[in-house]
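**Q** please work out how this folds:
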Amino acid sequence: MKTITLALLFLFAPVLALAAGGSGYDLDSVDTDHSDKASLQRGAKYYQNYCAGCHATSFQRYERVADDLGIPHDLMMENLVFDKSARIGDLMTNNMDQKEAKEWFGAAPPDLTLVSRVRGEDWLYTYLRTFYEDPKRPWGVNNKVFPDVGMPHVLMELQGVQVDSCVGGDDTARDPLTGEKLCGLKVDPERKGSMTVDEFDQAMYDLVNFLSYSAEPMKMERQQLGIYVFLFLLVFLVFAYLLKREYWKDVH
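**A** Coordinates of the predicted model:
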């Protein structure tokens, strides 16, 4: 039994380490909602404009996304598909050369179709919001959730430039009365983005919501089917109980 337990720990340890990101940074909670079509549409817009140039979602098709999100095919192709050679039924790939990408970023940008299942939605939401200025890094930015990240802050024009006021201090220190952190990430007032903090948080929620949908497009149908199965089992339980009483009435 002990051998089996150790084997399972070694099996799942890499997955758990990947999901945690190895930083120990507290993750902000996010509750995605695949029934919110407006949020998913906005998330698809942010993804196509800021992520699709480097990252693919190659297990998704433009047509499936358009149909699920209620986007007419002509609008999808006109506004959200920038590869003019692509067709509505194509997979959502891109033309970035993987070898060149590895030279530029140190590692080829991963496919994001299943990233919310691998990393977790809370991890994604926190990661997207915790880039901060770090002159020591090649792209001039670092990340609290993924230290020494090789990805540039492509959303900087929306968020602005964040600075880390915890540098040289204890980033876990909290006010003994309020519990609030005594330092943290703040947008530099001189280098603000086009969005306020609340607007950017909402935008990142929409993006994570879309990536969560991409990882499991059938989630809503699966949950609805689960309700139907549960109701069927409840009805079946009544008939099973009555049948049991009929069979056992002479025995008792």
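
**Q** going by C-alpha atoms from here, please, whenever you check contacts or count neighbours.
**A** OK.

**Q** contacting residues for Tyr247?
**A** For Tyr247, the contact set (C-alpha atoms under 8 Å, 6 or more residues apart in numbering) is empty.

**Q** so how far is Asn142 from it?
**A** Distance from Tyr247 to Asn142, counting by C-alpha to C-alpha, to the nearest Å: 70 Å.

**Q** moving C-terminal from the longest strand along the chain, which element do we reach first?
**A** Ranked by residue count and defined by DSSP state E, the top strand of the chain is strand 185-192. Moving toward the C-terminus from strand 185-192, the next helix or strand (DSSP states H and E) is helix 197-215.

**Q** could you also give me the structure for this next sequence, so I can compare it with the first?
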Amino acid sequence: MKKWLAVLLLVPTFAFAAGGEYPNDHADIDLTDQASLQRGAQTFMNYCLGCHQMQYQRYQRTFQDIGVPDELGDKYLRFTGEKVSDYITSTMPEDDSATWFGAAPPDLTLVARVRGADWIYTYLRTFYVDESRPFGVNNLAFPNAGMPHVLQDLQGTPRLATEMKMIDGDMKEVSVGLRTDGDGKLTTEEYDETILDLVNFLEYTGEPSRLQSENIGKGVLIFILIFFVFAYLLKKDYWKDVKK
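**A** Predicted coordinates:
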């Protein structure tokens, strides 16, 4: 956990800075998939919470919503010594981080609502080696991003794949995507799934009551439909007598 405290820091623009024109990949999230939410929560707590926090989300509410008993949540998801009833906050002093890096790392409670699930999914999968950058990496979705590639040990070392192509009569080297060196703990498919789980969790924290709200909305629509049928039949029966 400690080794990520330093590498997760320089990210003040992660949630709010404007992105480039790189096309977003679709994040096929499913808020009903509790196993995915649990895996996403574990990734967040292990790789992101060292610097970022979720100051509007409580541990206890999170554990209940994603189906994690408190004792398991305390063992695998709560590392900061806070109470289960506390908000999910980082142990990094905000004043110190602002002094060291110019601004405190942003809170990520609402990042999915601000940036969108597709953007986050694309962003976390498009880092590549760029020795000219301070952390030695750049990003296709967010050029010149100030964030290091904190998940590189999972993905492996990603590099731009290039080919020589004829453009306007000249042979030019152009990017044709990203390839990893194969030195990561996960395969490409497994890494994409890990990022999808993380995005799923971030989507949940952006609106924890979304599923409940959708269910209430469906119930209201069903009630309105049934009420409309009875109202129509009543109106029809009433006007039948009036016309006579």
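
**Q** what comes up buried for the longest strand of the first structure?
**A** In terms of neighbour count (16 or more other C-alpha atoms under 10 Å), strand 185-192 of the first structure has its buried residues at 185, 187, 192.

**Q** just stretch 221-232 of the second structure next, same as before
**A** Going by 16+ other C-alpha under 10 Å, stretch 221-232 of the second structure has no buried residues at all.

**Q** residues in the first structure aligned with it?
**A** Using TM-score structural alignment, stretch 221-232 of the second structure lines up with residues 230-241 of the first structure.

**Q** average offset of that stretch relative to the second structure?
**A** Average distance, stretch 230-241 of the first structure versus aligned residues of the second structure after superposition (mean C-alpha distance after the TM-score superposition for the first structure): 0.8 Å.

**Q** identify, from the buried residues of strand 185-192 of the first structure, the entry nearest to Asn79 of the first structure.
**A** Asn79 of the first structure has its nearest neighbour among those in Lys192, at 27.0 Å by C-alpha to C-alpha.

**Q** name the nearest residue to that closest one, sequence neighbours excluded.
**A** Among residues not flanking Lys192 of the first structure along the chain, Gly160 sits closest, at 4.3 Å (C-alpha to C-alpha, 6 or more residues apart in numbering).

**Q** I figured Glu21 of the second structure hits Pro143, correct?
**A** No - counting by C-alpha atoms under 8 Å, Glu21 of the second structure stays clear of Pro143, with 9.5 Å between them.

**Q** residue in the first structure paired with Lys3 of the second structure?
**A** Taking TM-score structural alignment, Lys3 of the second structure has no aligned residue in the first structure.

**Q** which helix is the longest one in the second structure?
**A** Longest helix of the second structure, by residue count under DSSP state H: helix 210-243.

**Q** quick one: distance of it to the chain centre.
**A** 39 Å (C-alpha atoms, centre = their mean, to the nearest Å).

**Q** just the angle between it and helix 188-206, please?
**A** Angle between the axes of helix 210-243 of the second structure and helix 188-206 is 60 degrees (criterion: axes from the mean of the first three to the mean of the last three C-alpha atoms, to 10 degrees).

**Q** how close does the residue nearest to Leu18 of the first structure when sequence neighbours are not counted sit to Met218 of the first structure?
**A** In space, and not counting its chain neighbours, Leu18 of the first structure is closest to Arg119: 6.6 Å by C-alpha to C-alpha, 6+ apart. Computed as C-alpha to C-alpha, the Arg119 of the first structure to Met218 of the first structure distance reads 19 Å.

**Q** the more surrounded of those two?
**A** Comparing Arg119 of the first structure with Met218 by neighbour count (other C-alpha atoms under 10 Å), the higher total belongs to Arg119, at 17 against 13.

**Q** that one maps to what in the second structure?
**A** Aligning on TM-score structural alignment places Arg119 of the first structure opposite Arg115 in the second structure.

**Q** I'd guessed that match sits against Ala15; true?
**A** Yes - at 6.5 Å, Arg115 of the second structure counts as touching Ala15 under the criterion of C-alpha under 8 Å.

**Q** who's in contact with the spatially most central residue of the second structure?
**A** The residue lying closest to the centre of the second structure (C-alpha atoms, centre = their mean) is Val199, at 2.9 Å. Val199 of the second structure is in contact with 27, 29, 40, 112, 117, 120-121, counting by C-alpha under 8 Å, 6+ apart.

**Q** noted, bye for now.
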